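**Student:** I need the structure of the sequence given here:
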Amino acid sequence: MKKLLYACIITASIQLGFAGMAKAQLTSLPDGDNKRASVSEQIGLADVTIRYSRPAVKKRDGHIWGELVPPGYVDQGFGPSKSAPWRAGANESTTIDFSSDVKIEGQPLAAGKYGFFVAYGADECTLFFSKNTSSWGSFFYKADEDVLRVKVKPVPADKSVERLKYEFADEAPASATVQLQWEKLVIPFKIEVDAMKNQVAMFRDELRSEKGFNWESWNQAALYCAQNKTNLEEALMWADTATSRIFGGDQSFQAWTTKVAVLQALGRNSEADEVMKKALPLGSETDLYRYARSLSAEKKAKEAFAVYKMNYDKHPDTFFTNAGLGRGYSGIGDYKKAITYIEKAQAQAPSKPAKDNMGKQIKTLQDGKDIN
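**Tutor:** Now for the predicted structure:
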C-alpha cells in the first residue's frame, strides 16, 4: 500500500513539474523580425533612454506614412481603445525614461518613465507621453493616461532609413533633439533641461553621501554656485562647511577664497574683504601669484601690488615672485622698477617660452606700457 502511495505522489509531482515547465517559453527572435533596441544620452545631467522595436520598410517605400502608419487615430480592432495613436515603433509600447525633470518642446515634464505614442499627420504630428508604459502597442491606449501632448512638424529625410530608429541630434550642453527616423521621414522633438538646477540638486544629494566627507566636495559645490550666481545662500553654508575644521578646509587657501567669491556674489563685499585677510597667509607662492593676477585683471592695481609684495616677502627672489612684483610695479606705473624684477625673472625662467615671454614684457615696459 505504501509503495502504491509513493508511486502516486511521484507521478503527481512529475505531472505538476511538466505542467509548470509547459508554461515557460524559450527565448526567440522578436515577432515579425522587429528588432528590439534602445538609445540613451545624457543631456546636462539628465539621462534619457528610449526603448523600442524597429520595424523595417521591406520594399514598402511610399506606403509607410499615411498607410502602414495610419493618419491620426484608428480603431485597431483589438483592445478597449477605439481611437488609438501609433505605438511609435513595433510590438511592445515604445518607452522613454528621464532621470530628471525636462521640457519637451518647451513644455514641462516630470522625471519618470513614459509610454510614447504618435498621431501621424503629413503636416503636423501629435506626440503623447503616457503613464501607460507596459502595454503591448497602443491597443490599450487611454487618453486620460496622457501626461503631456505636444505638436511637431515632420520633415523629409535626406535618405531612406530601412529600419525605424531614434537618434539624438543638435546636441548642446542643456538640450538635444530626438529624431524618430523611418523610411523618408523624420519626426523631431526637442528636449531641454535646467542644467544649473540639476547640477545643484546633484551636489545637494551627493554631499549627503560619502562624497561629502572632505572639504574639497563642499568647496566644489560652493564655487560652482558662486561662479554661476545661483543658490548663493545655501552655497555660503557649503563654503562654511568647507572652511570648517571638520574636514581640514580651515587651512586651505582655496576653500577660503571660495567663501570670498560667494560673499562677493551676495554683494557682501566688506565681509569678503575680512575673509580674504584670513586666506592670504594660507596661500602658497603660486596661490598668491594667481590671486594677484586676478586682481590685476580687475584693474585693482594697488590691491594686486600689496599681494605681489606679500608674496615676495614670503618667498624672495624666485621666478614667480620676481615676475609678480614686476607686474605689481607695472600696475602702479613704476615701469623702471618693474623692468628690474622682470629681468630677474627672465634669468630664472624655467623654460624657453617663459624666458621669451619675459623678454616681450621688458620690451613693453621699455615702450612705456603696462604689461598687465
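**Student:** use CA for all of it now, contacts and neighbours both
**Tutor:** Will do.
**Student:** tell me what the strand or helix carrying residue 303 is packed against?
**Tutor:** Counting by DSSP states H and E, the element that carries residue 303 is helix 301-314. Contact partners of helix 301-314 among helices and strands, from 3 or more CA pairs under 8 Å, 6 or more residues apart in numbering; DSSP states H and E: helix 285-297, helix 319-331.
**Student:** Show me which of those has the highest average neighbour count.
**Tutor:** The highest mean neighbour count among these, using mean count of other CA atoms under 10 Å, belongs to helix 319-331: a mean of 27.
**Student:** For the comparison step, fold the sequence that follows:
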Amino acid sequence: MKAKGLWTVVFAVAVLAVVPAVATAQVVTLPPDGKNQKASVSQWIGLVEVNVTYNSPRVTAPDGTDRTGKIWGQLVPYGMANLGFGTCGDQCPWRAGANENTVFLVSNDVKVEGQALPAGAYGLHMIPGQEEWTVVFSKNSTSWGSFFYNQAEDALRVTVKPKKCEYNHWLTYEFTERQPDRATVALKWEYLEVPWTIAVDNASELYVENVRRQLRNAPGFNWEGWQEAANFCLTSKANLKEALSWAQNAVSLPFIGQENFVTLRTLADLQAANGLNAEARKTFQRAIDHPTAGVMDLHRARLRRGRPHGEGAQVREARGRAGARRGEQEEPGDDGRCPEGSRRNQVT
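**Tutor:** Model (predicted):
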C-alpha cells in the first residue's frame, strides 16, 4: 500500500507539472481567416535596406459589413485613444496595422522627413488627424499593438500630411518616388495615403566603404577592379585622395597593374582632381600616346568638357596617329572608357 501511495503522489506531481506547459503552449498555425493578412515590404536605398512588416486589415468588417467611409475618425480614431486595455490609458496611438506591432526596420542610419533615425528595428505607430498625422518610431518593437505604448520609448516623431489616393481594400505599405539616395514610404488604406520620406545622406560613403572591402578580395587581384573603384570615386566626386592611390594601383601594382588608355586617363583625371595639374598633363599625354588609345577614345577625350589637361592639340595629333596605326575607327565601348577585351563590372 505504501508503494502504491508513493506512485500516486509521483503521478499527481507529474500531471501538475505538465498542465501549465499545455496551458501556455502556442496554438497551431492555421490559414488566414480573411480578417487581416501578414505582410512585409522591403526596399533598398543604395546599400541601405528598409523593411516594414505589418498585419493588413481590410475595409470589409469580419461580419461582412462594408466600412467604406467609416475607417478614418471612427474605426481608427483621430488623435490619441483609450483602447480599454493595456497600460497606455487614454494616450494610445494607432498601431498602423493590426495585431502585433507594425515593425519598421532600417539597416543603416537614415533621415526621416529630415530628422535623424539610427539603424535598428522600431515599433511603428501613428496619431491620425484630419489635416496632419504624427508618425511615431518607438524603440519597443516587440509588443502587441499599441496597448503597452510608452511615449518615453519614442526614438522619433515626425509630422506628415495625408492625401487622397485610389481605393485600397487591404491596408498596405508601398515605396514610391524611389531615388538612388531616398524613397517615400506610404501607408495606403481605403481612400487615404500617408507618405513620409526616407533619405540616406551618406550613400556615396557607404558605397566607398563597400568598394574598399571588395578591393581586399577578388576584385583587388586585377587592374579592372582598381580602375573601376577609382573611376566610381571620380564620377561621384567622393574619396578623391584615396581614389588617386587606387588609380595608381590600376597602372602599376605589382603583377596586375597595367598601363593602357583607360587606366592612364583615369589616373590623369584623378591627379587633376587632386590639384596635381602638371602630373595630370604628363599622364594624359602618356594615355593618348598609348597603343590602346583608339580613335573613338580620343574623340571622346576631345569632346570632354573642361579639358583640364590642356588636351586639344594633343588629342588631335594622337587621333591622327591612332587612325594611321589602326587604319579604321574603333567602335566605342558601352561605357566609353574600356578598350576591347577588358573585363567590366569587377566592383559592384
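**Student:** Any chance you could compute the TM-score here?
**Tutor:** TM-score for the superposed pair, counting by TM-score structural alignment, normalised by the length of structure 2: 0.79. Supporting figures: 317 aligned residues with a CA RMSD of 3.4 Å.
**Student:** quick one on the thing from earlier: dump the helices and strands packed on helix 301-314 of structure 1 into TSV; add distance to residue 133 of structure 1 as well.
**Tutor:** Below are these laid out as TSV (distance: least, CA to CA, whole Å):
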stretch	distance to residue 133 of structure 1
helix 285-297	54
helix 319-331	62
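**Student:** Figure out which of these is closest to residue 211 of structure 1.
**Tutor:** The minimum distance between residue 211 of structure 1 and these falls on helix 285-297, with 25.3 Å, by CA to CA.
**Student:** now the angle between helix 319-331 and that closest one, please.
**Tutor:** With axes from the mean of the first three to the mean of the last three CA atoms, to 10 degrees as the criterion, the two stretches helix 285-297 of structure 1 and helix 319-331 enclose an angle of 20 degrees.
**Student:** any idea how far helix 285-297 of structure 1 is from the chain center?
**Tutor:** Going by CA atoms, centre = their mean, to the nearest Å, the spacing between the C-alpha centre of helix 285-297 of structure 1 and its chain's C-alpha centre is 31 Å.
**Student:** And stretch 287-299 of structure 2, by the same measure?
**Tutor:** In terms of CA atoms, centre = their mean, the centre of stretch 287-299 of structure 2 is set 39 Å apart from its chain centre.
**Student:** now stretch 282-298 of structure 1
**Tutor:** The gap between where stretch 282-298 of structure 1 is centred and where its chain is centred comes out at 31 Å by CA atoms, centre = their mean.
**Student:** Skipping its backbone neighbours, what lies nearest residue 235 of structure 1 in space?
**Tutor:** Nearest residue to residue 235 of structure 1 in three dimensions, chain neighbours excluded: residue 222, at 4.6 Å (CA to CA, 6 or more residues apart in numbering).
**Student:** ok, the one you found touching residue 257?
**Tutor:** No. Residue 222 of structure 1 is beyond contact range of residue 257, at 10.7 Å (criterion: CA atoms under 8 Å).
**Student:** between the two, who's got more neighbours?
**Tutor:** Neighbours of residue 222 of structure 1 and residue 257, each counted by other CA atoms under 10 Å, are more numerous for residue 222; the result is 31 against 24.
**Student:** which residues touch the more buried one?
**Tutor:** Neighbour list for residue 222 of structure 1: 232, 235, 236, 238, 239, 258, 259, 262 [criterion: CA atoms under 8 Å, 6 or more residues apart in numbering].
**Student:** Is it possible to get JSON lines of those that adds secondary structure, neighbour count and distance to residue 164 of structure 1?
**Tutor:** What follows is these, written out as JSON lines (DSSP: H, G, I helix; E, B strand; the rest coil; neighbours: other CA atoms under 10 Å; distance: CA to CA, whole Å):
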{"residue": "232", "secondary structure": "helix", "neighbour count": "20", "distance to residue 164 of structure 1": "46"}
{"residue": "235", "secondary structure": "helix", "neighbour count": "26", "distance to residue 164 of structure 1": "46"}
{"residue": "236", "secondary structure": "helix", "neighbour count": "23", "distance to residue 164 of structure 1": "50"}
{"residue": "238", "secondary structure": "helix", "neighbour count": "26", "distance to residue 164 of structure 1": "48"}
{"residue": "239", "secondary structure": "helix", "neighbour count": "30", "distance to residue 164 of structure 1": "50"}
{"residue": "258", "secondary structure": "helix", "neighbour count": "30", "distance to residue 164 of structure 1": "50"}
{"residue": "259", "secondary structure": "helix", "neighbour count": "29", "distance to residue 164 of structure 1": "52"}
{"residue": "262", "secondary structure": "helix", "neighbour count": "31", "distance to residue 164 of structure 1": "50"}
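**Student:** Check those and tell me the two furthest apart.
**Tutor:** Distance extremes for these: the farthest pair is 232 and 258 at 11.8 Å, using CA to CA.
**Student:** Now do the shared contacts for those two.
**Tutor:** Where contact means CA under 8 Å, 6+ apart, the residues bridging residue 232 of structure 1 and residue 258 through contact with each are 222, 226.
**Student:** what's residue 203 of structure 2 in contact with, if anything?
**Tutor:** Residue 203 of structure 2 is in contact with 46, 47, 181, counting by CA under 8 Å, 6+ apart.
**Student:** cool, residue 169 of structure 1 as well?
**Tutor:** If a contact means CA under 8 Å, 6+ apart, then residue 169 of structure 1 has 176, 177, 178, 179 as its contacts.
**Student:** counterpart of it in structure 2?
**Tutor:** By TM-score structural alignment, residue 169 of structure 1 lines up with residue 176 in structure 2.
**Student:** And the residue nearest to residue 235 of structure 1? What does it align with in structure 2?
**Tutor:** With the correspondence set by TM-score structural alignment, residue 222 of structure 1 lines up against residue 230 in structure 2.
**Student:** Which helix or which strand is home to that match?
**Tutor:** With DSSP H and E as the criterion, the answer for residue 230 of structure 2 is helix 223-236.
**Student:** mean distance, that helix to its aligned residues in structure 1?
**Tutor:** In the superposition with structure 1, the average deviation recorded for helix 223-236 of structure 2 is 1.7 Å (mean CA distance after the TM-score superposition for structure 1).
**Student:** Looks to me like residue 167 of structure 1 is in a helix.
**Tutor:** No. Looking at residue 167 of structure 1 with DSSP: H, G, I helix; E, B strand; the rest coil, it is strand, so not inside a helix.
**Student:** Understood, closing this out.
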